[in-house]
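>>> okay, here's the prediction I keep looking at, along with the sequence it came from:
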Amino acid sequence: MNKKDFNEGLLGFLDASPTPFHATKNMSAMFLNAGFKELDESVKWNLREGEKYFVTRNDSSVIAFTYPNGEKNYTMLGAHTDSPNFRLKPNPVVKAHGVVKLMVEPYGGILLNPWFDRDLSIAGRISYLDTQGEIKEALIDAKKALAVIPSLAIHLDEFANKERTINKQTHTSPVLTTSDDFEYDEFLKWQLSKAGIVDAGEILATELSLYDVQKASFLGLNDDFISSARLDNLLSCYVGMLSICSIEEDRPMLFCASDHEEVGSASTSGAAGSFLEDTLRRVFCDYEGFLQMISASTMISCDNAHAIHPNYPDKHDQNHAPMINKGVVIKINSNQRYASSSQSISKFKSVASRLNEPTQYFVAKSDMGCGSTIGPITATRLGLKTLDVGLPTYAMHSIRELAGSDDAHSLYKIILEHR
């Protein structure tokens, strides 16, 4: 796939995936279109060699894999479906001061300031009782700009451009309407009806998020950049999804996109949970075969990397400061915040070199903290040789992030040749 088609598809995927539930649904549809067969965790699996399969958990994590004859040296790709955002509390409605506003809770390490004065919509999962009294679930996406978190005017805050702080409880509630007769459950049923659900009775529970309705786009004099919400980490999800859909059935590959990375991965559908291990043990039910596969395979953990910021260059180690559109970033940390080793690095770099694809290094400054991702978690849980890589990004965890238009396609080409 050429870079233009690759990036156009990326923009569409980003726009169609405002929550992990929507991202997982869209990836599942892609796998079905590519000939993968869907598995159900609650029933016995009867796998056939030469087939391709996928399975989901919690509707927010997905694993896709090939099942070639006798092959055990898998290239595994790991990413995560979640991104920092504001999530609605169970009873969110507050009517005061002439407006209806919604109480929200920050999810993950959210960069707060950019969320003010943006056109926000609502998406996520709703559980409800249908007319037969059965519990059902459905995804909604209002798509329309429904709410805004208004800034306080500079006239009312003498410290606005000096030392303003944001209180997550009192300052971040979005304004929804001035209508006094607003009823939250009726609003949710209306959203369900727009999604084709006409038999919704009692609303039982919700997992709803705010998101910016501005579309993903190219940016820059020569379309140098891709600007979008949720680049961390739907960018890697897209690369992994396309990679496994682009190979033949006899090539051993697995792609795992997990939820809840931004809050530590400790959940049933997170990388610290059992989803990947459970799946691999069902595929390789013989314990000796399972261990042989683990020993022969490599996990490439794909997450975004901090590109050196042109206005804050002192935040990077000068010899390990990746730049946008200069290649995939190999992430290293001696304290195992990243799981890269000389073995996993050398294999990846040899493939990139053969393809004339550039690579870069990121090592955090020794006097600063270092983030982490699913790489060390997966390496610890399964004993897989692991490499942490990423695509250089500005404004990570902002409502709108910035990446290069060359880098994701470069990673895609490397993965296709990684064996």
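Noted; the coordinates are in hand. Residues are numbered from 1 along each chain as shown.
>>> alpha carbons only for contacts and neighbour counts from here, please
Fine.
>>> which stretches in this structure count as helices?
With DSSP state H, the ranges of helices along the chain come out as 3-15, 20-33, 184-194, 231-245, 275-283, 287-296, 342-354, 374-382, 407-417.
>>> now these in JSON lines, with mean neighbour count and distance to residue 138?
Formatted as JSON lines, the helices of the chain follow (neighbours: other C-alpha atoms under 10 Å; distance: least, C-alpha to C-alpha, whole Å):
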{"stretch": "helix 3-15", "mean neighbour count": "17", "distance to residue 138": "19"}
{"stretch": "helix 20-33", "mean neighbour count": "20", "distance to residue 138": "10"}
{"stretch": "helix 184-194", "mean neighbour count": "16", "distance to residue 138": "7"}
{"stretch": "helix 231-245", "mean neighbour count": "26", "distance to residue 138": "22"}
{"stretch": "helix 275-283", "mean neighbour count": "17", "distance to residue 138": "22"}
{"stretch": "helix 287-296", "mean neighbour count": "15", "distance to residue 138": "36"}
{"stretch": "helix 342-354", "mean neighbour count": "15", "distance to residue 138": "41"}
{"stretch": "helix 374-382", "mean neighbour count": "20", "distance to residue 138": "28"}
{"stretch": "helix 407-417", "mean neighbour count": "21", "distance to residue 138": "32"}
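>>> second structure for comparison follows:
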Amino acid sequence: MTDLATHVTEVAAGLCSYLDASPSPFHAVDSAAALLREAGFTEVAETDPTPTAPGHYVVRRGGSLLAWSTAAAGDARAPHTPYRVVGAHTDSPNLRIKPRPDWARAGWQMLGVEVYGGALTNSWLDRDLGLSGRVAVRDADAPGGVAQRLWRVDEPVLRVSQLAIHLDRSVRAEGLQLNDQAHLAPHWGLGLETGARRTFRGWLAEQVGVAAGDVLGYDAMTHDLTPARRIGPDGDLIASARLDNLATSYAAVRALLHAVEQPTAQPWVPVVVLFDHEEVGSMSERGAQSTFLPAWLERIVLATGGTREDYLRALAGTVIASGDMAHATHPNYAERHEPEHPILMNGGPVLKVNTNLRYATDSLGAAAFALACEQAGVPMQTFVTRSDLPCGSTVGPMTSALTGATTVDFGAPVLSMHSTREICGTLDQAAYAAALAAFLAPA
């Protein structure tokens, strides 16, 4: 096996492990933090003082994470040193459990769910579903009397069963029509109407080892139990849940680890930020429209003796790369894509451009990403959507507006975006991480 093939295999295996370990944004952050700690990063709490000594650090806020390194230049680093930031998001569309989910119909125990984000809801039918998330429990020894715990159940506890074709023969001709309220409630057993009552809160309490009355709140979501894996006769594709956008999150973490191992001589502070809630607009305390990124960039400046003026100077020289997956040209629907901008699977990272600023890319940002791909020795593709179709967006425009920094949007090719099961190119993942490493540590 060649060195390149070995590297591609290693990146693919690492990505698959990360995807399987991260069924919720909270687990995605936990998995990323673990990779960083193993490489020598020190985790700090937001309530702690910002570290003043040069080093590698990571902080989390719920389902979001920020990591940075000030070790390259050591004590000689000027407070107004600009940043190189790679941003991504940790959340993916799914079905989330309602606060009072228990109900029954026709002898079935059901759970009320709400669709999170722009899910392809048909892809959630007839699948073995597990559950995961975060739970807040009563704890007299914890601050405010509340402790947080991550939990996950990788067992087939839920299913959303599709109606048999015999009872709706129009589905072949007219297509499947799903009502979020009526047709997506999963069933998880029988007997609720006959007295063998099981409540979700009581079951969740059993999973985390507390009394039902001590479960004070939860963020609970479903996930498909099929593991991530390489597919195809040559293994040149990866199929998994949550590729959008955990593939970028993983590539960003790998890139940061590479950047601190081989720091650039140029004056940059490398930063990775993984946001929650991108799929629902990012308007939260930990989304891309929050204070999370700008507050921590300022705290890093102030911790090394800088001023507000130094912080604003740093932002003026900062470049942000906003990463999200990109639509590969679909062979069965090629007419839905811009004909002069085909995006090939395993064709390299994708620069994303939109004149109406659904992406933040301008010529300066595009140049920074093109140089990173050139330095990494990987090809670069360019995506624009058809002029007669609306364009999606990501965290790039909002982080650009909040910081005033030059920003570029990019991605890696994927099919079936927002499905329970997406596919991407195996070679693309190694190229993706290499390009981001070059962006964080430009030659």
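That came in fine, so what should we check first? As the structure is a prediction and not an experimental result, all values here were calculated from the model.
>>> give the aligned equivalent of residue 376 of the first structure in the second structure.
Superposed on the second structure with TM-score structural alignment, residue 376 of the first structure falls opposite residue 397.
>>> and the gap between that match and residue 409 of the second structure?
The gap separating residue 397 of the second structure from residue 409 of the second structure is 9 Å, by C-alpha to C-alpha, to the nearest Å.
>>> try residue 164 of the second structure
43 Å.
>>> residue 91 of the first structure corresponds to which position in the second structure?
By TM-score structural alignment, residue 91 of the first structure lines up with residue 100.
>>> neighbour-wise, which of residue 164 and residue 409 of the second structure wins?
For residue 164 of the second structure versus residue 409, the count of surrounding residues by other C-alpha atoms under 10 Å is larger for residue 409: 31 against 9.
>>> ok, the more buried one - contacts?
Taking C-alpha atoms under 8 Å, 6 or more residues apart in numbering, we find residue 409 of the second structure in contact with 321, 322, 323, 324, 351, 352, 353, 359, 360, 361, 396.
>>> run the last query once more with 7 Å
321, 322, 323, 351, 352, 359, 360, 361, 396 (C-alpha atoms under 7 Å, 6 or more residues apart in numbering).
>>> to which residue of the first structure is it aligned?
Aligned counterpart of residue 409 of the second structure in the first structure: residue 388 (TM-score structural alignment).
>>> any idea how far the nearest residue to its match once chain neighbours are set aside lies from residue 387 of the first structure?
For residue 388 of the first structure, ignoring the flanking residues on the chain, the nearest one in space by C-alpha to C-alpha, 6 or more residues apart in numbering is residue 301 at 4.8 Å. Residue 301 of the first structure is 6 Å from residue 387 of the first structure, where distance means C-alpha to C-alpha.
>>> swap in residue 98 of the first structure?
Distance, residue 98 of the first structure to residue 387 of the first structure, by C-alpha to C-alpha: 53 Å.
>>> higher neighbour count, those two?
Taking other C-alpha under 10 Å, residue 98 of the first structure and residue 387 do not tie; residue 387 has more neighbours (29 against 10).
>>> correct me if wrong: the more buried one contacts residue 302.
No: counting by C-alpha atoms under 7 Å, residue 387 of the first structure stays clear of residue 302, with 8.4 Å between them.
>>> excluding chain neighbours, what is closest to the residue mapped onto residue 343 of the first structure from the second structure?
In the second structure, residue 343 of the first structure lines up with residue 364, judged by TM-score structural alignment. Take residue 364 of the second structure and drop its neighbours on the chain: the residue closest to it by C-alpha to C-alpha, 6+ apart is residue 406, 7.1 Å away.
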